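Engineer: Predicted model and sequence follow; I will ask about them next.
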Amino acid sequence: MADPPPTPTMANAAIADKVARLKVVPQRQYGIWVGTALALLLVALIIRAFAVNPAFSWDTAAKYILHPPILRGLGTTLLLTVLIMAVAIVVGTVVAIMRVSPSPILRAFASVYVWFFRGVPALIQLIFWFNLSLLVRQISLTLPYIGTVFSARTNDIMTPFLSAVVALSLCEAGYMAEIIRAGIKSVPSGQAEAASALGMPYRMILKRITLPQAMRFVVPPTGNEAINLLKMTSLVTFIAVDDLFYSAQSIYARTFETIPLLIVVAFWYLAVVSIMSVGQLFLERHFGRSDKRDDAMLIEILARAITWRRRQSDV
């Protein structure tokens, strides 16, 4: 009597049994092994060069880490970074809103601003504002029927510190304007159109709908710009602002301990950048919480717009 033909269940079981007996051998990634070995060798050579070479003078560098002039210079660098970034965000936001404005004149003005301040090197802008007195000898405010209310020499107002804040703020605002404009453009236009159809004015649309959603796209590049600005503040050395780098220069110009002082400067820049990177990570997580609930956010925004419209009607 012939055996019955195998059923599909029996065939699948036989195939599964054969697959289970197969020996899986992972593919050898020779390129990754070679690359890893070369990277480890390079790291070992760098560590050996830093540890063995006496010219680095690690003991001298450690002596200057908490040196009072170095700490004062670090404080000036941090103050410059905070002030410049705050002004740049405010000015950049205004310019970005002008760039997406319905007015062609505002768009043209903002475009020229971004074109100019992104095109001219920051060092040239810094030196220009520091030498503003060559163009304007005196800054004064005169009102009709009142006379001169305020008058002062330009050199007395445009100190090196203020010149650095003005120059780098205007320069950084050009980059921030493009970052914020890109964030505004990333928000679907349908939401603004829906709010406009409900009667919400353009200013309120930006405040309640567009800018809050744009933040999650604005924060990461803004963090990068803040870190870049921290390092760019070293340019103020050219106009004798007593920042971190200038303080180190003042010391090694007397002691000729150039390499140890540069190590100290690099250490503090790396330390501050590391702290800023952690802060940026938390900000990105905070503003990125809505990534998984976009529909709920849209419903909430439309509900707020409708509520606002009803309140306006009641008034």
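Structural biologist: Yes, it's here. Numbering: from 1, shown residues only.
Engineer: Going by C-alpha atoms from here, please, whenever you check contacts or count neighbours.
Structural biologist: Fine.
Engineer: distance of the residue nearest to I227 when sequence neighbours are not counted from A173?
Structural biologist: Distance criterion C-alpha to C-alpha, 6 or more residues apart in numbering; nearest residue to I227, sequence neighbours excluded, is V273 at 6.2 Å. Distance, V273 to A173, by C-alpha to C-alpha, to the nearest Å: 21 Å.
Engineer: A88 against S169, yeah?
Structural biologist: Yes. Under the criterion of C-alpha atoms under 8 Å, A88 makes contact with S169 at 5.0 Å.
Engineer: And the two? Which one has more around it.
Structural biologist: Shown here are A88 and S169; by other C-alpha atoms under 10 Å, S169 has more neighbours (27 against 24).
Engineer: quick one: buried residues of the helix or strand containing that one?
Structural biologist: Assigned by DSSP states H and E, S169 belongs to helix 160-186. For helix 160-186, a neighbour-count test (16 or more other C-alpha atoms under 10 Å) marks 160-161, 163-184 as buried.
Engineer: same check, this time on stretch 103-116
Structural biologist: In stretch 103-116, counting by 16+ other C-alpha under 10 Å, buried: 106-107, 110-111, 113-114.
Engineer: hold the first one in mind and look at this next one:
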Amino acid sequence: MSLTSDPPVDLAPAQVPAGDPPALKTVPVRHPWRWVAVAVTAVVLAQFLHGLVTNPGWEWDVFARFFASDAILEAVWVTLQLTFYGTALGFALGIVLAFMRLSASPFLKAVAFGYIWAFRSIPLIVQLLFWFNLAYLYEELSLGIPFGPSVWSFDTMGLVGAMSAAVLGLALHQAAYAAEIVRGGVLAVDGGQLEAAAALGIPRLRQLRRIVLPQAMRSILPNAANEIISLFKGTSIVSVMAIGELFYQVQVVYGRNGRVVPLLMVATAWYVLLTTALSVVQHYVERHYAKGSTR
């Protein structure tokens, strides 16, 4: 009986041909339609700019005369005041409403939900006109025993002026949307972090201030900035109350001189400039709260 075995295997390394291997030929990805889109966009933009410069209907001399006039600058200041007060009061109330909806109390949840439902359902112009005509609806307000004699009463005729009614309407309307923005940002924070903080004995207020809000701001800021910009442009709606904000003042001026297009361009330019400034502020605030979360 004989044993057979396989032939021995040559374990020597394979012979590598002398010299460097041939370089691979790389072919870049071509995007012909991208360049077509760029060319078409450039042509359309060039035509639009050419029309802005050469079309006499724009009346750029009238635009330059009124862009920085005293009446327009005062109207811009009124617009900024409405935006600031509406935003500050609206988000202050919105934060309270957001945490009422997040609370464990069914009563607080119901009150916050009812407020948000009502003020998101009623158009802003209706709310503004309601507050503006408060004295017509309620000639006198009083404090005392419910359905009984009053202890103290006062006349409502001079209680709410045009500017106060505008701020009140904008703030109460803004609060309903701010509440949902804040609530969504808080819900975006992982609940496990709060559980860990509670296990470490960190007080609830410190949990909110040092753990929840810094992380929630990443979700809150983009939506909040959109709401602020929308409120800034939406202040033009108070023109129905004859308040001298930017759009109303532009209407007054072109109502006198008939130069509608250049005066509308004055308002448009101011809205674009101030919206751009708000966007720049938004960028830096977002970058501050994004520390440690992005590479």
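Structural biologist: On my side now, so go ahead. Given the structure is predicted, the values throughout are model-derived calculations rather than measurements.
Engineer: care to give me the TM-score?
Structural biologist: Aligned and superposed, the two chains score 0.88 in TM-score terms (TM-score structural alignment, normalised by the length of structure 2); 284 aligned residues with a C-alpha RMSD of 2.6 Å.
Engineer: quick one on the thing from earlier: tell me which two in the buried residues of stretch 103-116 of structure 1 are the farthest apart.
Structural biologist: Pairwise distances across those (C-alpha to C-alpha) peak at 12.4 Å, for the pair L106 and V114.
Engineer: residue contacts, the most centrally placed residue in structure 2?
Structural biologist: Per C-alpha atoms, centre = their mean, the C-alpha nearest to the average position across structure 2 is that of N226, at 1.6 Å. Residues counted as contacts of N226 of structure 2 (C-alpha atoms under 8 Å, 6 or more residues apart in numbering): none.
Engineer: how distant is stretch 78-98 of structure 1 from the center of its chain?
Structural biologist: 11 Å (C-alpha atoms, centre = their mean, to the nearest Å).
Engineer: post-alignment, that stretch versus structure 2, mean distance?
Structural biologist: Stretch 78-98 of structure 1, aligned to structure 2 and superposed, deviates on average by 0.4 Å (mean C-alpha distance after the TM-score superposition for structure 1).
Engineer: buried residues in stretch 199-216 of structure 1?
Structural biologist: Across stretch 199-216 of structure 1, burial judged by 16+ other C-alpha under 10 Å covers 200, 205-206, 209-211, 213-216.
Engineer: So which of the residues you listed are in strands?
Structural biologist: Of the buried residues of stretch 199-216 of structure 1, none are assigned to strands by DSSP state E.
Engineer: which of those lies closest to Y30 of structure 1?
Structural biologist: Using C-alpha to C-alpha, R216 comes nearest to Y30 of structure 1 of the buried residues of stretch 199-216 of structure 1, at 40.3 Å.
Engineer: pretty sure the closest one contacts F287?
Structural biologist: Yes. Counting by C-alpha under 8 Å, R216 of structure 1 touches F287, with 4.9 Å between them.
Engineer: I'd like the distance between V186 of structure 2 and L221 of structure 2.
Structural biologist: 12 Å.
Engineer: Going along the chain, name the strands of structure 1.
Structural biologist: Using DSSP E, strands in structure 1 cover 138-143, 147-153.
Engineer: Only the buried residues of the longest helix along structure 1, if you could.
Structural biologist: When structure 1 is parsed with DSSP state H, its longest helix is helix 68-99. Buried residues in helix 68-99 of structure 1, defined by neighbour count with 16+ other C-alpha under 10 Å: 69-74, 76-78, 80-82, 84-85, 87-89, 91-93, 95-99.
Engineer: next one: stretch 146-153 of structure 2
Structural biologist: So for stretch 146-153 of structure 2, nothing qualifies as buried (16+ other C-alpha under 10 Å).
Engineer: What lines up with A42 of structure 2 in structure 1?
Structural biologist: Aligned counterpart of A42 of structure 2 in structure 1: L40 (TM-score structural alignment).
Engineer: Number of residues surrounding that match?
Structural biologist: Neighbour count for L40 of structure 1, taken as other C-alpha under 10 Å: 12.
Engineer: Look up how far I46 of structure 1 lies from it.
Structural biologist: Taken as C-alpha to C-alpha, the span from L40 of structure 1 to I46 of structure 1 is 10 Å.
Engineer: go on, A194 of structure 1?
Structural biologist: Separation of A194 of structure 1 from I46 of structure 1 (C-alpha to C-alpha): 59 Å.
Engineer: These two: which has the busier surroundings?
Structural biologist: A194 (15 against 11).
Engineer: what's the counterpart of that one in structure 2?
Structural biologist: A194 of structure 1 maps onto A196 in structure 2, with residues paired by TM-score structural alignment.
Engineer: on that earlier part again, tell me how far the match of A42 of structure 2 lies from Q29 of structure 1.
Structural biologist: As judged by C-alpha to C-alpha, L40 of structure 1 and Q29 of structure 1 stand 17 Å apart.
Engineer: now V166 of structure 1
Structural biologist: V166 of structure 1 sits 54 Å away from Q29 of structure 1, going by C-alpha to C-alpha.
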